[in-house]
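[1] What follows is a protein structure lacking sequence information:
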């Protein structure tokens, strides 16, 4: 059985991140976990304290706490984790968001069948047969379906989710760091998907369960988010090659550095 790196991006999710860590204790999941890194993106709440408390109570699970040296955004935290996975010899890395909307157990059928080895990326999808959504309004569901259709037409690949909080990446394709110039914002995943399609990487989508309960919602940002997605599609259509090569960041960062935080007794 392969040992995977589990990456948990965390920002102001003190209430939720312990629940996410508890998912790793599932006897079906635990054997797959080689190591877990919680990447704290300079949270302003008690996220870090919550992780430390969990680590003290569960020393048997290899959980490392990394604190970004700056607030790099969600995309920047991915870049930290991708680099960590490559530097530490992992073949595959799981992304499991720290806000406890997704369930890592949904990845088990993909892992246990071994089918994940045939793909460069396995993406959790909230909007395909077999998925389950709780707490989403019909407006949000309809909007997501609409953008999935637009991205499918633009990328010429069947896209069923632009970025959930449960994904599995093969590390080898990431070693070129083709993602380095992508935005460090929430749009990072969208740029990843379009670029993976351009690079003809092998993608698969698998159904997941998804819930929104006590998490911080981005519903008020949906209009601006949608406009930016349309702009991304337009720029990709004009020149996919230029889209992949361009600098997307408003602030260029040469190295996404972090500090490892030891367990505090």
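    Great, that's in hand. Predicted model only: the values in this text are computed from it and were never measured. Numbers count the residues shown, from 1 in each chain.

[2] going forward, measure contacts and count neighbours with C-alpha atoms only.
    Will do.

[3] could you check the distance from residue 166 over to residue 261?
    Relative to residue 261, residue 166 is positioned 25 Å away (criterion: C-alpha to C-alpha, to the nearest Å).

[4] neighbour-wise, which of those two wins?
    Neighbour totals were compared for residue 166 and residue 261, and residue 166 leads with 26 against 12 (other C-alpha atoms under 10 Å).

[5] wait, what's in contact with that one?
    When contacts are counted by C-alpha atoms under 8 Å, 6 or more residues apart in numbering, residue 166 is found next to 94, 95, 96, 97, 102, 103, 104, 123, 124.

[6] adding another structure so you can compare the two:
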């Protein structure tokens, strides 16, 4: 057994997060000695990479911005090549509490993918209006596909075991919501199981969230379209996905 097989890899996709990523990395490293931290610098134009290195993270630098999906596929490829058995994604902006990492990872004892769910009666994180309606519809449909109750299928705070890592290396879409909804539907169609662990979200320290009231209606339309594409195309990918892991 290699050293990496005993450890948990924390992947932090980051785009222009120089004001947040340093503290996020330090918090993760302080949460447990069992965590290795890799920041995927997604084509940042600020000091994200330097700040992350100074905080103690390994940094993978992409030459231009690929989005969360492209960044995470890079991270999963790194995990597979280095023999990690457990990986968890943590956002660079500090909204995911590193104190919850181990709780989410422990969900892998009963499933291949463990989601840190924001809408599971823990914390006071709320979303209103069309964006909330879209999240409810997405959760309902994906719950039926996964045959388990899921309340937050757009959460980026999620862990993967070795089977899921191998699946994500083969297929992890980069388009809008592909890194959450599409990747999850594809994994379920490939025979992987999913569970969720209730977590509380924290406020972003610096910067503004990617979504705002003006874009709520757009989110509703785009999320529905993303789910439709995921449901339509992933069954066709099933034979490839069911291939035995390397």
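    Thanks, I have the structure now. Everything numeric here is computed off the predicted structure, so don't read it as measured data.

[7] circling back to that earlier point, Throw the contacts of residue 166 of the first structure into CSV and include distance to residue 16 of the first structure and secondary structure, thanks.
    Conversion of these to CSV gives the following (distance: C-alpha to C-alpha, whole Å; DSSP: H, G, I helix; E, B strand; the rest coil):
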residue, distance to residue 16 of the first structure, secondary structure
94, 18, strand
95, 16, strand
96, 12, strand
97, 10, coil
102, 11, coil
103, 12, coil
104, 14, helix
123, 22, strand
124, 20, strand
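
[8] of these, which stay in contact in the second structure?
    For the contacts of residue 166 of the first structure, the subset whose aligned partners also touch in the second structure (both residues aligned by TM-score structural alignment, their matches' C-alpha atoms under 8 Å) is 94, 95, 96, 97, 102, 123, 124.

[9] To which residue of the second structure is the last one aligned?
    Spelled out, that is residue 124 of the first structure. Matched to the second structure by TM-score structural alignment, residue 124 of the first structure sits across from residue 116.

[10] Next one: its match from residue 76 of the second structure, what distance?
    18 Å.

[11] Can you tell me the SS state at the residue nearest to the spatial centre of the second structure?
    Among the residues of the second structure, the one closest to the centroid is residue 156, at 3.4 Å (C-alpha atoms, centre = their mean). Residue 156 of the second structure falls in the coil class when you classify it by DSSP: H, G, I helix; E, B strand; the rest coil.

[12] do the same with residue 183 of the first structure
    In terms of secondary structure, residue 183 of the first structure is coil; the call rests on three-state DSSP.

[13] Distance of it relative to residue 24 of the first structure?
    30 Å.

[14] what about these two, which has more around it?
    Relative neighbour count places residue 183 above the other of residue 183 of the first structure and residue 24, with 24 against 20, counting by other C-alpha under 10 Å.

[15] Per the alignment, that one pairs with which residue of the second structure?
    Applying TM-score structural alignment, one finds that residue 183 of the first structure aligns to residue 174 in the second structure.

[16] all strands for the stretch 1-150 of the first structure, in order.
    Counting by DSSP state E, counting those that start in this stretch, residue ranges of the strands within the stretch 1-150 of the first structure are 4-10, 33-40, 63-68, 92-96, 121-125, 132-134.

[17] Out of these, flag the one nearest residue 199 of the first structure.
    strand 121-125 (12.3 Å; C-alpha to C-alpha).

[18] now the closest one, how far from the centre of its chain.
    Average the C-alpha atoms of strand 121-125 of the first structure, do the same for its chain, and the two points are 10 Å apart (C-alpha atoms, centre = their mean, to the nearest Å).

[19] what's the mean distance for that strand versus the second structure?
    Using mean C-alpha distance after the TM-score superposition for the first structure, strand 121-125 of the first structure ends up 0.7 Å from its aligned counterpart in the second structure, as a mean over the superposed pairs.

[20] quick one, that strand and strand 92-96 angle?
    Using axes from the mean of the first three to the mean of the last three C-alpha atoms, to 10 degrees, the interaxial angle of strand 121-125 of the first structure with respect to strand 92-96 works out to 20 degrees.

[21] which residues touch residue 158 of the first structure?
    With contacts defined as C-alpha under 8 Å, 6+ apart, residue 158 of the first structure is in contact with residue 152.

[22] Which of the three states applies to the aligned partner of it in the second structure?
    Structural correspondence for residue 158 of the first structure with respect to the second structure (TM-score structural alignment): residue 149. Each residue gets one of three states, and residue 149 of the second structure gets coil by three-state DSSP.

[23] on that earlier part again, which of residue 116 and residue 76 of the second structure has more neighbours?
    For residue 116 of the second structure against residue 76, the residue with the higher neighbour count under other C-alpha under 10 Å is residue 116, and the figures read 30 against 27.

[24] thought the more buried one was touching residue 195?
    No: in this structure residue 116 of the second structure lies outside contact range of residue 195 using C-alpha atoms under 8 Å: 9.0 Å.

[25] Contacts only, for residue 189 of the second structure.
    For residue 189 of the second structure, the residues meeting the contact criterion (C-alpha under 8 Å, 6+ apart) are 234, 235, 238, 241.

[26] Residue 228 of the second structure too?
    Applying C-alpha under 8 Å, 6+ apart, one finds that residue 228 of the second structure lies in contact with no residue.

[27] So what does it match up with in the first structure?
    In the first structure, the residue equivalent to residue 228 of the second structure is residue 234, according to TM-score structural alignment.

[28] and residue 78 of the first structure, what does it touch?
    When contacts are counted by C-alpha under 8 Å, 6+ apart, residue 78 of the first structure touches residue 9.

[29] Now which residue in the second structure aligns to it?
    Counting by TM-score structural alignment, residue 78 of the first structure lines up with residue 72 in the second structure.
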